[in-house]
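Undergrad: just a sequence and a predicted model for now, questions to come.
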Amino acid sequence: MDGKALQDTALQRAEELPATTLYSFEPGWEAARVAGKWFMLLTEVPGRPVVIVKSRPGDAQALCEAYTDITPGYHMNKRHWITLAPGDSLDKKLVRELVTESYRLVVANLPKARRPVDPARFGTG
């Protein structure tokens, strides 16, 4: 998957998720938030478009070991965030799943009254 397709797929999925807002907070950085909390960042890391999403620590480590195009989160907590880079090991389905999981992780930490969806059920069916 090339860099444009990677970021386009991630942005498209983020826009489909309930109560998501997209914005640019500084040149070269775009973000997706739910209820004011980040769940995805897009930028370029030395000229390569990347997507940065939240992940459970154990899942993050396993994903980094299983996919050559997934590394610890760029400029983020390396245990809780991963970076998706262009390359042959990622496909659209996986990118969409990882964006959805990042969203669910953030929603699960919101107060129940602010949750736009039930994170335990959303995106699993």
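TA: Arrived safely.

Undergrad: C-alpha from now on. contacts and neighbour counts both.
TA: OK.

Undergrad: over to stretch 21-35 now: how far is its first residue from its last?
TA: Start and end residues of stretch 21-35 are separated by 8 Å (Cα to Cα, to the nearest Å).

Undergrad: okay, one more to line up with it:
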Amino acid sequence: MDIEAFRTYCLGKNEVTEEFPFGPETLVFKVAGKMFALTGLDRPEFSVNLKCDPNYAMELRENFVEVQPGYHMNKIHWNTVHFEGSLPENLLIELIDHSYHLVVDSFSKSKRKELGI
């Protein structure tokens, strides 16, 4: 998955916006104002920081060299996923969805209903 496919996929999700809160070199995707994915645009290799359940994060890191503790993030709750490695696209999509749903699930039931997600 290249950066354009990643961007298109993220923006296709409900209530997602793209922002540059850390400067022009860091693209951030938020759902209803909360980050679920970010990527550096000034790096030679395409990688994405994604939120992840801590137990699942450990499992992924043990099984895939392309999944590392989150670069410049809370290493318990974030992974850096190298999108240019050998991970299959369906796993990359699953990891994006997992991150998105972790954030959405943290909202109250009434907020999710209000947002329609």
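TA: Good, I have the coordinates. The shown structure was predicted, so the numbers you read here are calculated from the model rather than taken from an experiment.

Undergrad: quick TM-score on the pair, please.
TA: Here the TM-score for the pair of chains, by TM-score structural alignment, normalised by the length of the second structure, is 0.86; 112 aligned residues with a Cα RMSD of 1.6 Å.

Undergrad: which element is the spatially most central residue of the first structure on?
TA: What sits nearest the mean C-alpha location of the first structure, by Cα atoms, centre = their mean, is residue 53, with 2.8 Å. Using DSSP states H and E, residue 53 of the first structure sits in strand 48-54.

Undergrad: whichever helix or strand comes after that strand: average distance to aligned residues in the second structure?
TA: Downstream of strand 48-54 of the first structure, the next assigned helix or strand under DSSP H and E is helix 57-66. Helix 57-66 of the first structure, aligned to the second structure and superposed, deviates on average by 0.5 Å (mean Cα distance after the TM-score superposition for the first structure).

Undergrad: rewinding a little: the residue nearest to the centre of the first structure pairs with which position in the second structure?
TA: Superposed on the second structure with TM-score structural alignment, residue 53 of the first structure falls opposite residue 50.

Undergrad: same deal with residue 35 of the first structure?
TA: Using TM-score structural alignment, residue 35 of the first structure sits opposite residue 32 in the second structure.

Undergrad: follow-up on the earlier one: contacts only, for the residue nearest to the centre of the first structure.
TA: If you count contacts by Cα atoms under 8 Å, 6 or more residues apart in numbering, residue 53 of the first structure has them with 39-41, 73, 81-84, 98-99, 102.

Undergrad: tell me the spacing between it and residue 113 of the first structure.
TA: Applying Cα to Cα to residue 53 of the first structure and residue 113 of the first structure gives a distance of 24 Å.
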